[in-house]
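Colleague: here you go, sequence then predicted model.
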Amino acid sequence: MSKQTAVAATILVIDADTDLAAMFCNLLSFNGFATLRATTGQDGIQLAQLHHPQLIVCDIALPDISGYDLLASVRSHHTIFSTPFIMLTSDNDYTTFRRSMEQGADDYVVKSPDLQTVLRSVQTQLTKHEKLTQCLTTISAKPTYKQVITAVTLADLKDQFTTIKQQPWSSLWVVYLNDYEMLQRGYGHVFSQLAVQSLGQKLYQWQEQSNESFLTINTLAYLGGNRFVIFLSASKTPDQPSYVRVTTQLKTELQHPMVINNHRLIPDIYIECISCAQLATISMLETTLNRSTNSDSGINQLSLAARLRRAMQQDELQLHFQPQVDLNSGQIIGAEVLVRWMIPGKSPILPAQFIPAAEEHGLILPLGEWILETALQQLAHWQKIRLPGISIAINLSVYQLRSFHFLERLMALVNAAQVSPVMIDLELPERMIMEDLSQAKYLLTELQQRGFSTAIDDFGSGSLSHLQYLPVNILKLDKCFVRNLYSNRSNQVIVRAIIEMARGLNISTIANGVETARELSILKQLKCHSIQGYLFSPALTAQDFKKLLLEPSKAQSKNCLEHRSSLHAAVKIH
């Protein structure tokens, strides 16, 4: 950040501790910043609205309102909604951190004698905001819009509306980014603003390249939050099919994937088209522009991610457990935890259908934590009723593993459930090892030191050379290598190499997705330790899994496998 920017920046500090607030302000002033100070939330809101500071540093614990409420007020105000916001707290707690980020804070700083931490955070957020605003310039008043889009107020649009509605066949289009709130909660305010900026650039490019001769774009503007506004006029009476064609083309263009901070995002877009003749008054315009995509206005096309979030709130998610079977004893030795989305009256939605949406739209962290907490509680229940000792395997996403205080939060959930880490297999995706070997090694070491068994999920040949460096207990063979194993020589070579190397390193192997007795026969010849898949059992509800464990004859599992494998006992490795 340039010195000129630092001198020009005004920072609002809101803290009931007057001595500490004075220390912060003195530090900031010494480093060239202008400062404002408030000791209550209400005073802080008034100062923010009056002076429009470039950044706000706010304590969570205020005497009148909480820092969370103050943040919500800032984010809802049209003139200061984009102001960078640093949450200040004396509580170094993961839950507090997550809530702060989900509410839209840009950073979270724990109070300490080291005031340089606050200063570094301030400088980082101002630099991010400066880079963002460099891409957002003032809206042009000219009908031929030639600049990148920035935020405008509703008042700025009223005069333009009054002018354009006099033109024949004029219309108002409102473009909504349905993902905005989820992006803000999942990735923070800066990320969501970068998404808005990218969408604005796409709109600008569409306007510049539009070949619809009957349409003239008079105004293209960003109204704040998740809304863009377009005023258009037509040279002829526009028929409905023409509008449908144009809006469909625009929506398709806007929903092309965008990459933001190394995250691939497919935005969920809704476009509302209204004839200006239908908006007889300014108040009708205000009502239209102030409503959200979830109101009763007819904008009800929720994205998959939005519906998933609602499903999490309405307890539509359910854990299933797929048995893992030892190939020597035939006994069930564990279960992989799998999540299912159970919509009443419909078939369950599998993870492959909604996990990508959760990752792209900032829901993977709350979803992952729910899976962890629910699975641990189920394990505790099974142990309480003295079910046969089994382990549970829980998949972790890259986003969880890279999240702030993951290890501390994991241990808090384990301690709350009162279960032993020894009975828990934590599965890391192979892609994390390929992307960041050192971080994967660190996490695997830390997890093992805490007593967990660690596994690499969907293991292929890509990271085979790294095995000797990684503290790992289990390899789960990717089902793409298991499928048709008996007839695919290449897969046999790969699986043999993985199993033999794992055996030499004292690592267990689990074959995932075993569906046929022929596949089972080959895996037994290769001395794979255990399997899971439809050959033995699909994923079961907790109740059905309990019934399976309590079957009168524990030998049924072994007999079942032996019987099915004997059907193709003559199958040999090519």
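Modeller: The structure has been received and is ready for your questions.
Colleague: for the rest of this, base every contact and every neighbour count on C-alpha atoms.
Modeller: Fine.
Colleague: roughly how far does the nearest residue to Leu70 once chain neighbours are set aside sit from Cys58?
Modeller: Once flanking residues are discounted, Leu70 sits nearest to Gly41: 6.2 Å by CA to CA, 6 or more residues apart in numbering. Using CA to CA, to the nearest Å, Gly41 is found at 9 Å from Cys58.
Colleague: likewise Val339?
Modeller: Relative to Cys58, Val339 is positioned 38 Å away (CA to CA).
Colleague: which of the two has more neighbours?
Modeller: Taking other CA atoms under 10 Å, Val339 and Cys58 do not tie; Cys58 has more neighbours (31 against 21).
Colleague: SS state for the spatially most central residue of the chain?
Modeller: Nearest to the geometric centre of the chain sits Gly362, at 2.0 Å (CA atoms, centre = their mean). Classification of Gly362 by DSSP: H, G, I helix; E, B strand; the rest coil places it in coil.
Colleague: against that first model, consider the following:
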Amino acid sequence: MNKVVSNKSPFFVFGLVCLFGLLTSLIIYLAETRHIDQDMELLDYVLSTTAHALPLENQLAGVNWLFVITPSLIFTLLGILLGVFVHRLNRNHRQALALANKDFEIDPMTGLLSRYKVQQLLTERLVVCQQESKWLATFVLDLDHFKTINEAFGHEVGDKLLAKVAQRLTSVFPDQAVLGYFGGDAFLVVLEAQPDQPISHLESLSQEVIQQVSQTYFIDGLTLNIGCSIGVAWYPEFGTDAMTLIKNADLAVYEAKRSGRATYHFYDGEMGRRFARNVRIETRLRRAIENEQLEMHFQPKVDLVTQQCVGLEALLRWEDEELGSVSPAEFVPIAEQSGIILPLGEWVFEQTFRHILEWQKQGLKVPPIAVNCSAAQLKRADFLPNLLTLLERYQVNPKSLEIEVTESILIEDAVGCAELLRKMSQLGFSLAIDDFGTGYSSLSYLKDLPFHSIKIDQVFIRDIIEDQSHAALTNAIISLSHKLGLKVIAEGIANEDQLNLLCQFGCDVGQGYFFSKAFGASSMSSDPMILALNESNEA
């Protein structure tokens, strides 16, 4: 960092003030002596006419030397005083600057290098690695669930925990490693390769770091446990400059967290391409919602005994000009992570109600329609009031709507979710657990919460013929659900063998390509299953 004030500044100020004094004195002197030649001629004339002689010293009597010398003396004294003042000011400034430099390079909380300093050293080491043809690894370590500790015990305890973690990292990484604090709950480490050291060494080192960081901490009488996830990117394969290496390591730690946390992940080229696509999907999805470029499709749900349509599931379809056809399995998780799921969920409800109103005007009997709700939607305090407002606007009966929720919301906010579901059940909404068996399945919420049905995920149905364990689990889920008074819906039925086995198990409702693919809203009046449903009602 450059110094703002030079060490020579006091002497510069002193000299400058003295120079101003001398220049002032010279100007005054010149002003005083400007007419001296004329004065001398006049004096000679007077002397020649009066014959009086004057002493030589009186010839320059017109010059006031005190007036000439005084400014120089004053400016010299002023220069000395200002020079002393600026010297003291500059000394204090240098001390503050040195302290600021130290804080800028060393994080005061953890005692590790700052992010800026690590980036600087990383850039320098990359030059050395290029010259010596060596590899170099960049680690980003992110603590798991650190926010929970901060919220439960306060930021002071959180800061002390970060300092303890920094000490452990210092002890577990090799001495030649450069350790720094990345900010928040993350750390940044640069490790240069040793002679004949393989990159596979990074795996065992990452495992050791996770194990050491995950040990118990004792802080202010509290016993705390925390894990960490690690992302690694190495030079030269996945970055040739500091910013790229750090960015790629940060992407890798994100993948480690998606993989369940308390693990490590090495960056690869595919990860970068996938991240770029995700960013593109997020951008295009926002635009698609604004321009209403998404489309609602509906897939029939069929009673396995009567083979009649007993319901529909609302499904999103997206055909983008640049991305082509994008699957909900790809864009819905991105919408949930980015927060787009909230306006997207509202759009789905409103479009569904519009279609119901249109179908009713056409004289069609519309079976109950199931709509998936994300955890983010259900957590909103205004979710139910907004939903009721839409129902009233489009004159849709709550009994014609089925709300599907995933098991994850029941784990994240069991108390709040239970209260909301009970209110909705009292208002006439039908409630279903979606993708049952793939998440945190718990028998307690099947017993205590007002669900009407459960949907067995298609991963079980897909291999139900070939995999006996899937068949056994499906049979057990159906049997248990019936004993609890719940209907069972099997999704993903693709062939007759699967249908026959599910009928043997007593499954109530089926959904899948074997019965019908999802169709657009405009095809509702011509779909065979819907036509059969309306004909049976007329009869």
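Modeller: Good, I have the coordinates. All figures in this text were calculated on a predicted structure; none of them were measured in a lab.
Colleague: now do the equivalent of Glu407 of the second structure over in the first structure: how many residues are near it, please.
Modeller: The equivalent of Glu407 of the second structure in the first structure is Glu430 (alignment by TM-score structural alignment). Counted with other CA under 10 Å, the neighbours of Glu430 of the first structure add up to 21.
Colleague: could you do Gly368 of the first structure as well?
Modeller: 20.
Colleague: what's the match for it in the second structure?
Modeller: With TM-score structural alignment as the criterion, Gly368 of the first structure matches Gly345.
Colleague: let me see the contact set for its match.
Modeller: Cys373, Ser374, Gln377 (CA atoms under 8 Å, 6 or more residues apart in numbering).
Colleague: hang on, isn't the second one packed against Thr406?
Modeller: The reference is to Ser374 of the second structure. Yes: using CA atoms under 8 Å, Ser374 of the second structure is in contact with Thr406, at 7.4 Å.
Colleague: report the separation between the counterpart of Ser530 of the first structure in the second structure and Asp434 of the second structure.
Modeller: If you follow Ser530 of the first structure across to the second structure using TM-score structural alignment, you land on Val509. Distance, Val509 of the second structure to Asp434 of the second structure, using CA to CA: 14 Å.
Colleague: look at those two and report which has more neighbours.
Modeller: Val509 (25 against 22).
Colleague: OK, contacts around the more buried one?
Modeller: Lys301, Val302, Asp303, Leu304, Lys487, Val488, Ile489, Ala490.
Colleague: the last one - that's part of a helix, no?
Modeller: By that I understand Ala490 of the second structure. No: using three-state DSSP, the assignment for Ala490 of the second structure is strand, not a helix.
Colleague: which neighbours do Gly41 and Cys58 of the first structure have in common?
Modeller: Common neighbours of Gly41 of the first structure and Cys58 (CA under 8 Å, 6+ apart) are Ile14, Gly67.
Colleague: hmm, back to that, and the match of Glu407 of the second structure, how far from Val472 of the first structure?
Modeller: 12 Å.
Colleague: okay, and the common contacts of these two?
Modeller: Ile456.
Colleague: before we move on, which element is Leu157 of the first structure in?
Modeller: helix 154-164 (DSSP states H and E).
Colleague: what range in the second structure matches that helix?
Modeller: Under TM-score structural alignment, there's no match for helix 154-164 of the first structure.
Colleague: what packs against that helix?
Modeller: strand 227-234 (3 or more CA pairs under 8 Å, 6 or more residues apart in numbering; DSSP states H and E).
Colleague: show the subsequent helix or strand relative to the strand it packs on.
Modeller: helix 240-254.
Colleague: got the contact list for that following helix?
Modeller: Taking CA under 8 Å, 6+ apart as the rule, helix 240-254 of the first structure contacts Leu199, Lys202, Leu203, Trp206, Glu212, Pro267, Ile269, Tyr270, Ile271.
Colleague: rerun that using 10 Å as the cut-off
Modeller: 173, 175, 177, 198-203, 205-207, 210, 212, 214-215, 266-273 (CA atoms under 10 Å, 6 or more residues apart in numbering).
Colleague: ok, Ser420 of the first structure touching Leu413?
Modeller: No: the pair Ser420 of the first structure / Leu413 is not scored as a contact, 11.1 Å apart, by CA atoms under 10 Å.
Colleague: quick check: neighbours shared by these two?
Modeller: With contacts taken as CA under 10 Å, 6+ apart, Ser420 of the first structure and Leu413 have Leu376 as neighbours in common.
Colleague: enumerate every residue touching Ile27 of the second structure.
Modeller: Ile27 of the second structure touches Val68, counting by CA under 10 Å, 6+ apart.
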